[in-house]
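Undergrad: With the sequence up front, the predicted model follows.
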Amino acid sequence: MSTTPVPPHGQPSLHAVQVLGKGGSGSGVHVRSLSAGLVARGLRVTVCGPWSAEIGYGFTEAGAGFAALDALTDAGSVASLRSASLGAGLVHAHGLRSGLLAAMALRGRRVPLIVTWHTAVDTDGARAPVVRLMERKVARTASIVLGASSDLVDRARARGARDARLAPVAVPAPRAAGGRDGAGDGDEQKARAELGAVERPLLVTVGRLETTGLGPLLDAARRWRALDPQPVLVVAGEGPDRAPLQRRIEAEGLPVRLLGRRDDVPELLAAADVAVLSSRWEARSLLAQEALHAGVPLVATAVGGVPELVGDAAELVPYGDPEALADAVTGLLADPARRVALAAAGRARTAGWPTEDDTVGHVLSVYDELVQTFWCHGG
């Protein structure tokens, strides 16, 4: 069992600063869960991030302090973070940009820095040299880099991390579960009616509206137009490519609805026949975790950390192969027994995943190790 880092006699409890950027929902959910767990174990926690994150995740409701990093320039954000972390026992940044801001804010201070890499930043194109430079800076500055998947740990080591470790990130227990392996209850039927799927199969995906991930999915949806009954695919999320995606949906008559941001994803999944993950890359996909927890059959691209996360509890297809994606979904819709088997396999798979408490305990053990090292050896 991990222990809470204990300061020297007469000193206050450890102050752990969490730094959160404007990234995906997975890191926000994780920091909310982690903050609540750390506070419950006697640590003082301050979350630094955009004010929108406090509104969305309620860190102060979990007992943490909050400092907004909404300056118009990076220099302003660094100054705010430097002030908020004054006297901190350690700083734990989540994401590449947050790690870089934290590294700059801690310059000249003997404070250990932990950085969790939740996802990989695209290194294709003109930005590639800049991204690699940022990764090297963060990897080499951090005392420890925690990777949400094995390939992220390998990436951090390749960028020069002195200590990189696997640290799977757990999601909170689902608020709703059930899936479509049995008869839906009233709430599920109501949700299906609102989404236009009373007599049609319901497919659910969640993600940022970008053509790199959703383009192949829309290609697959073209093939589903010929099915009877025709499934409806609903997409929960927002992003920069909403307008061109919507134009394509309308021009091609695709059975797809863009729902925008939703705070009822577990309820959407509980009503779904199949969940679909078409990402170009994922570490420890929040959608995949929620789908398997809910017992919803999942079709996902075999990218990043997805295969090690789901094992044989999902149908995996190559990224960028819309025919394979369409065929996998079509096959599941035509095979109720396979859907039931995948739902059972998904629930069994989740039993071996770390819980929120496991995740907090693991992070605490890392904190304890770092703090003891700095106290005993001077950083």
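TA: Now that the structure is in, tell me what you want to look at. Numbering: from 1, shown residues only.
Undergrad: CA atoms for contacts and neighbours, from now on please.
TA: Fine.
Undergrad: For this structure, which segments are assigned as strands?
TA: Per DSSP state E, the chain carries strands over the ranges 15-20, 44-49, 65-68, 90-94, 113-117, 144-147, 164-166, 202-206, 232-236, 256-260, 274-277, 298-301, 315-317.
Undergrad: The structure to be compared is supplied as follows:
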Amino acid sequence: MSHVSSQSPHGQTPLHTVQVLGGGSAGSSVHVRSLTAGLAARGVRVTVCAPDEAALVYDFAGAGARHVPVPRSGDPASVAALRTACADADLVHAHGLHAALRATLALTGRGTPLVVTWHHHTRAEGARARLVRLLERRVARAAAVVLGTSSDLVDQARSRGARDARLAAVALPGPRRAPAAGGPRAGDEEPDRLLHKSRAELGAVDRPLVMAVGALERGGGQDLLLDATRAWRHLDPVPLLVVAGEGPERAAMLRRIEAERLPVRLIGRRDDIPDLLAAADIAVLPGGREARSVLAQEALHARVPLVAAVTGGLVELVGDAAELVPADDAGALGTAVARLLADPARRAQLRDRGTAQAATWPTEDETVTQVLSVYDELTQPLPCT
């Protein structure tokens, strides 16, 4: 194993890394914040180039980084701002295809090593799919190392011409307040009171609570989720689906919910997702592009049974610790939720399997150690021969 160092190639000043975020998806943003905190704690100087809205939500400065606002757009001004921010970097680490493309442009003509992490799959068809493949090839070939958050993303990077592609260790940051095995202990009234408070706030005291979290945008599976609720409208009491998140599809979803009288509540962006999730009977993941879904990880850590559509690296992430259904099949998704609500033994089995599966995931410390070892490889001077 290579020696992990926070020194620059000349051993005089701390290593300076620039972390570049594009749209700031939940998975990549959470990872960058966790990585920033770990790197800063080990003496690395970190600059995060990200849109202002991502910095506001994830507080990179609070994790020890200097934040440089760089808009999501790929216009020349955005690339120029990134080029200036990277001027004295020892290494640049870009997260996602769009961030990596801008970093590639900003580093043109410089010898600064570029590391790219691919966090999710890009869905595209026709001419746009061909363009995405071209961009992926350009980024993969420009990077010194491509880290994929699932095995299929590593394979994709290699197929696009990456010189060095590896499986990334990506941890879900704590704190995690999972309920004790078997539920709250006798006399442990505070967690029970908090769970009741959360359910009361959401309107699910006397009915099952199904929880979903995600951006309300095209391709996020939200229409599929609304379709799936039809499978449990006949149940008594009718389960309530609560969706946390914001996005451009919110208005359209509200129109559907009202017009079709669906048992769904949209509660917007929340910063208490672990508490809300812990109060749920079931978590549901209708799809999405992230290889390491934040919701899936939160659900298993919180011992909440998960029903999920199979996409990307999900099976690799959750193993047999979730109820899996085919992608883009609203009927199967809704039926699986209804069946699981009626099967307490299966829910208990999934809770235990979830705990075991989560224990196999890398820790934050292991994630930082892996990333620093990659940085070390790329920035340490070659030994004299």
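TA: Structure received. Remember, predicted model here, so these are calculated numbers, not experimental data.
Undergrad: ok so, going back, ok, which of the strands of structure 1 comes nearest Glu250 of structure 1?
TA: Closest approach to Glu250 of structure 1 among those (Cα to Cα): strand 256-260, 9.0 Å.
Undergrad: Packing partners of the closest one?
TA: Counting contacts by 3 or more Cα pairs under 8 Å, 6 or more residues apart in numbering; DSSP states H and E, strand 256-260 of structure 1 packs against strand 232-236.
Undergrad: Can you state the mean residue-to-residue distance of the strand it packs on versus structure 2?
TA: Averaged over the aligned pairs, strand 232-236 of structure 1 sits 0.4 Å from structure 2 after superposition, using mean Cα distance after the TM-score superposition for structure 1.
Undergrad: Contact partners for Val243 of structure 2?
TA: Met211, Ala212, Val213, Gly214, Val264, Arg265, Leu266, Ile267, Gly268 (Cα atoms under 8 Å, 6 or more residues apart in numbering).
Undergrad: let's see 7 Å
TA: By Cα atoms under 7 Å, 6 or more residues apart in numbering, the contact set of Val243 of structure 2 is Met211, Ala212, Val213, Arg265, Leu266, Ile267.
Undergrad: Quick one: map the last one onto structure 1.
TA: It stands for Ile267 of structure 2. By TM-score structural alignment, Ile267 of structure 2 lines up with Leu259 in structure 1.
Undergrad: What about its match, how many residues nearby?
TA: Other residues near Leu259 of structure 1 come to 13 when the count uses other Cα atoms under 10 Å.
Undergrad: same question, Pro266 of structure 1
TA: 21.
Undergrad: so stretch 40-55 of structure 1 aligns onto which residues of structure 2?
TA: With TM-score structural alignment applied, stretch 40-55 of structure 1 matches the range 41-56 in structure 2.
Undergrad: Same question for stretch 337-354 of structure 1.
TA: Using TM-score structural alignment, stretch 337-354 of structure 1 pairs with 345-362 in structure 2.
Undergrad: if I look at the match of Ile267 of structure 2, how far off is Gly237 of structure 1?
TA: Noted for Leu259 of structure 1: a distance of 7 Å to Gly237 of structure 1, by Cα to Cα, to the nearest Å.
Undergrad: I figured Gly247 of structure 2 hits Ala215, correct?
TA: Yes - taking contacts as Cα atoms under 7 Å, Gly247 of structure 2 lies within contact range of Ala215: 5.5 Å.
Undergrad: Have a look at the two and say which one is more surrounded.
TA: Between Gly247 of structure 2 and Ala215, Ala215 has the larger neighbour count (other Cα under 10 Å), namely 22 against 13.
Undergrad: can you tell me which residues contact the counterpart of that one in structure 1?
TA: Using TM-score structural alignment, the partner of Ala215 of structure 2 in structure 1 is Arg208. Applying Cα under 7 Å, 6+ apart, we find Arg208 of structure 1 in contact with Gly237, Glu238, Gly239.
Undergrad: Can you redo those residues as a markdown table, where the extra columns are distance to Ala344 of structure 1?
TA: A markdown table is the format used below for these (distance: Cα to Cα, whole Å):
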| residue | distance to Ala344 of structure 1 |
| --- | --- |
| Gly237 | 27 |
| Glu238 | 31 |
| Gly239 | 33 |
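Undergrad: Name the residues of the longest helix seen in structure 1 that are buried.
TA: For structure 1, the longest helix by residue count, based on DSSP state H, is helix 356-377. Neighbour-count burial for helix 356-377 of structure 1, with 16 or more other Cα atoms under 10 Å as criterion, is recorded at 356, 358-368, 370-372.
Undergrad: Can you measure across stretch 140-156 of structure 2, start residue to end residue?
TA: 9 Å.
Undergrad: which residues are contacting that stretch?
TA: Here stretch 140-156 of structure 2 makes contact (Cα under 7 Å, 6+ apart) with 104, 113-119, 157, 160-168, 170, 291-292, 313.
Undergrad: now the closest residue in space to Leu15 of structure 2 that isn't next to it in sequence: how far from Arg110 of structure 2?
TA: The spatial neighbour of Leu15 of structure 2 that comes closest, neighbours along the chain excluded (Cα to Cα, 6 or more residues apart in numbering), is Ser8 at 4.2 Å. Here Ser8 of structure 2 is placed at a distance of 17 Å from Arg110 of structure 2 (Cα to Cα).
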